[in-house]
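# need a 3D model of the sequence below.
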Amino acid sequence: MNVDNDPLGRNPEAEAEVNRYIESHCFLDYAANHWAFHFEKARVARDIVLFKSALDVCCAQSKRFLTWFQVYWISNHYGRCFESFSDLTVGSYFGHDIIVKCLLERGDVNVSHKDDGSQTPLSWAAQRGHAEVAELLVARKDVEINSKGKGGQTPLSLAAERGHVKVIKVLVGREDIEVNSKDEGSQTPLSLAVKGGHTEVVELLVAREDIEVNSKDEGSRTPLSWAAEGGHVEIDRLLLAREDVEANSKGEFCSQTPLSFAVQGGHAEVVKLLVAREDVEVNSKGKDSLTPLSLAAQGGYIEVTKLLLARGDVEVNCKGGIFGQTPLLLAAERGHVQVAKLLVAREDVEVNSKDGIYGQMPLSLAAQGGHAEVVKLLATKGDIEVNPRDRFYGQTPLLLAAAGGHVEVVKLLIAGEDIEVDSKDFGSQTPLSWAAKGGHAEVVKLLIARGDIEVNSKDFSSQTPLSLAAEGGRVEVVRLLAARGDAEVNSKVTREDIEANSKDEGSQTPLSLAAERGHSEVAKLLLAREDVEVNPKGGIYGLTPLLLAVEGGHVEVVKLLVARRDVEVNSKDGFYGLTPLSLAAHGGHVEAVKLLLARGDTEMNSKNFYGQTPLSLAAEGGHIEIAKLLVAREDIEVNSKDEGGRTPLSLAAQGGHVEIVKLLELKEN
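Alright, predicted model coming up:
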């Protein structure tokens, strides 16, 4: 600490400079951070040399101080280093009562000097828990005991917030202490002590008659509500022992009572204290109009739920939240089976209650979330509705479970005799439709095992479960649905009544949908069916599966289709008159062209409605590799003209495709 000059100067924000200085003065960092501890242990008062040295270190105007204090401050990550510390502030900050006592004996000392953070020596002593220093300072009549620093906190607030009991005892001994002073957040020392869970401090403060036990902060929160939220049982007990405490005080923004806060945090012991009071409103509604019971059900707090239900005046079917849900709905939605069990055990609980938005019942929400245990519990209730439909989509519990792929829930529901396995939602989709669309093979297996299920039911788009599965590329589902006794597909569950060629509203079959999206494995399964139609036309352009596969460049599907002799390789679409080869040439799909050319019956020079051949389309599009494949054929008509009299060569020249121009000129010669 023996620094004779001021190497850092008054540059309180120069953190980088300080760090560089520390690197070259290794011991300075340690000394700056630990000198106070070592001086205290050395009992500087007994050694005149050490004592004088301590006074020198605390001299805030010295160059030495400017150096070591910046090192200390920045290394402790306090942010901007204060410049206006006095000697008394330094001594108070580090808790050296001997130094403080010596400084106070000087006649010219300003006991309430404020630094540039508006903190006095007493503020620092209180904040850091230096009771001996605080005692010396408050003994002075000229000390500003209620001075406010940054944030509007007094020494009492600072000590209360940090739980410094001894300092509190010193401060409250002054008759002029303002025990209910508020900081910029309107928090009193009591509020701060409660939030920090400092029981002894709270005990000291509530013992005073002048303490405002119901003081509200800027959010209108009282100490009791903070204690309840934090689960501070002993503090709650101390506050509730006050006859003037408001047990049902509500915050301005969330409108929650202390009971609601305690319940929301799952603090059973605090809840027990509160519900034991007759004046506590057990059905008070807070945020989103949720009651304490609703909050307990939502959070799955079993013991808290028991305590609330033990109150005879609790409303078990109250609705709240943005969806207007009862406690049972909230528990069912989240799968809190033990809470649900407590609720359904009550005769007055409405097991078929609907929420206020979607009109969903507890069984629907449990099924949707895949909560099998809750579903099992609800299903045991004799008056439960097993096929309720929601208000917006008309979906039943079974449909919701199937859509989510919840196997165990589906298993439980279809075991019921009165379950509607083919219930349709407002889009005319059944549980099987949703399971197939989502690719939930195990659910599909369970459903098609039912002999009474409609496996070919159509939705509003006229799509069957097989169509939906094929469109989505759900291989395992298609394997189940397309399997037949005569198919080369092994499955324990087979249906002979599946319509493999059903058409949707666009006249597309399952094979068309699979081909269009390039689902080769699905196409393979469908083509294994002897009754599958391989050349159906559908869509607004009247495309066959082969045309669809070629247009999308789905080589694997094209390969599967051209391998079949019954596939019409020269079929034309109904809009442009394009063949598969024309489409492949137009789209630049080289591999598809190769596969089509490998078929001996492919028409090389077929013309579309504009008189364009595959070569014309390749030349116009600049697809050199395809042009090479085509001109290599002896039967190619290299000079064919379209409706506008243009040849492949003129089209290539017009498009600036030099390589194709050279290729065609060479072919002509």
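# for the rest of this, base every contact and every neighbour count on C-alpha atoms.
Noted.
# go ahead and flag the most central residue of the chain.
R334 (15.6 Å; C-alpha atoms, centre = their mean).
# one more sequence to fold, the one below, so I can look at both together:
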Amino acid sequence: MAAVCLCAGSAWAAAADLQLIGAVKARDHQLVRALLDQGVDVNAREGDGATALHWAVERDDAQVADALLRAGADVTAANDYGVSPASLACLNRNAAMLAQLLAAGADPNAATSMGETLLMTCAGTGAVDAVAMLLDRGATNVNAREASYGQTALMRAAARKDPEVIRLLLAHGADIHARSTTYLLPVSLGNPLDDVGGGAVMVPQRGYTPLLFAARNGHVENVRLLLDAGADVNEAAPTGESALVVASFSGQGQVAALLLDRGADPNDHGAGYSPLHTAVVRGDLELVESLCARGADPNARLAEGSQQRREAYWYALSERWRGATPFWLAAKFAEVDIMRALVDSGADPLLAADDGTTPLMSIAGIGYRPGSIGMNRRNQGIGPDAARLLKAANEQPTLEGTRLVLEFGGDVNAANDSGNTAAHGAAVLGYASVVELLAEHGADLNVKNQRGQTAQDVLCRQSPSHSLCITAGE
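Next up, the predicted model:
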């Protein structure tokens, strides 16, 4: 009987201890005080190891946190993942709470079971005051790496728009040359909706320095600080992408401009493509002009497709485009202003890709298959209704670009390795005006490709009432 009573009493005590955590979660200050007055276990843990102090910090409840600490809460207690209350204060960007915990004995060098230090967490959230406080209170693990990605506090800061955090970390010896962990991952470059093709390949992942993080995320001041501290302006990722290519491919034109000003190589081709290729993919006319002005080769050839995509399929360089020049890409994406700018900078508007597809074929529509799924010329899904509107909107720049390449001497009857001509491409898109323009310049609409299709056949299946089709049927 005594044993039964003891167990019942223990169960009641345990329930009361956990009730404290519930009261903290509910922000019930009155109940918290009452339970503390009853002497409940202030360090009782939930199933995952969290204590009442964890929840007070998570709720940014300084008053309850103070009461718990005064009642003997263990400020260094970590849950089952190694997360301490101080980690949560950093995650919440709550410098005042962090100060309260440090004053109560929290370790400024504390880390989770995965090696995530307080300094990393605070740097990753941009909590400048908290970072400064940790450094002032003795945080010495400024170059520690967490286990998942091998990132440091400086990498976390570089990926954010918080230059003050970078300044603090650099002043305390942060390593600007450190790299995140690199590993090989099988990646399929194929896209069932388009011609961005290829099988699975082993692609190096990560391996970024602080400069590469800043270049990718577009933080100009962060890039400037890192360069001033000695970062190599031509630093490259394991894929071969230089900081300039990373910035250009990520659509960070301002960062790319700064890197050029600081001496970045405008012709870097370590990844198999140049900054000019990636600037065209992003449709960045201003950057294209800047690169050309700095000596970028407008006739550089695509040696390899991109091994990583920017924002899914539509910002990628396909293996099928090997040999493509920046002008060829501008034609593919119907970037007429960029096409003109490249020619003004010395681009040859007639150079074909390795499979024989010419810029004229590219602008006319070879390789672009919007169909009914609703894709634009960068293969972005936009929905069938929008696609119908976009088809009409895209026909004009396609017509304009086709006329431009014809002015430069584009061969209307050239065929690629699949036997397709420019007229085949325009016919697939249903752009009758482009087919007519090509025909006016001597295009043979009855040439068959390897599938036995003529441009006229393709056009007439889509627009049987077109004059070219009516004439053919007579």
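# and the residue nearest to the centre of structure 1? What does it align with in structure 2?
Matched to structure 2 by TM-score structural alignment, R334 of structure 1 sits across from R160.
# check for me that its match belongs to a strand.
No - R160 of structure 2 is assigned coil when assessed by DSSP: H, G, I helix; E, B strand; the rest coil, not a strand.
# and the gap between it and C122 of structure 2?
For R160 of structure 2, the distance to C122 of structure 2 (C-alpha to C-alpha, to the nearest Å) stands at 12 Å.
# the residue lying closest to N446 of structure 2 once chain neighbours are set aside: what's it in contact with?
Nearest residue to N446 of structure 2 in three dimensions, chain neighbours excluded: T454, at 5.0 Å (C-alpha to C-alpha, 6 or more residues apart in numbering). Going by C-alpha atoms under 8 Å, 6 or more residues apart in numbering, T454 of structure 2 touches H424, L445, N446, V447, K448.
# so which of these are in helices?
Mapping those onto helices (DSSP state H) picks out H424.
# narrow the contacts of T454 of structure 2 to those that are buried.
H424, L445, V447, K448 (16 or more other C-alpha atoms under 10 Å).
# which of the three states applies to the equivalent of E556 of structure 1 over in structure 2?
Matched to structure 2 by TM-score structural alignment, E556 of structure 1 sits across from S433. Recorded secondary structure, S433 of structure 2: helix (three-state DSSP).
# what do you get for the one 3 residues further on?
Recorded secondary structure, E436 of structure 2: helix (three-state DSSP).
# can you count the residues close to it?
Residues lying near E436 of structure 2 (other C-alpha atoms under 10 Å) number 19.
# these two touch, right, P238 of structure 2 and G207?
Yes - the pair P238 of structure 2 / G207 is scored as a contact, 6.1 Å apart, by C-alpha atoms under 8 Å.
# the more surrounded of the two?
G207 (19 against 16).
# so that one touches T181, yeah?
Yes - the criterion here is C-alpha under 8 Å, and G207 of structure 2 meets it with T181 at 5.3 Å.
# and for the longest helix anywhere in structure 1, what span of structure 2 is it aligned with?
Determined from DSSP H, the single longest helix within structure 1 is helix 26-41. With TM-score structural alignment applied, helix 26-41 of structure 1 matches no range in structure 2.
# following element in sequence after that helix, please.
Later in the chain than helix 26-41 of structure 1, the nearest helix or strand by DSSP states H and E is helix 48-57.
# counterpart of the helix or strand following that following helix in structure 2, which residues?
Following helix 48-57 of structure 1 in sequence order, the next helix or strand is helix 63-75 (DSSP H and E). With TM-score structural alignment applied, helix 63-75 of structure 1 matches no range in structure 2.
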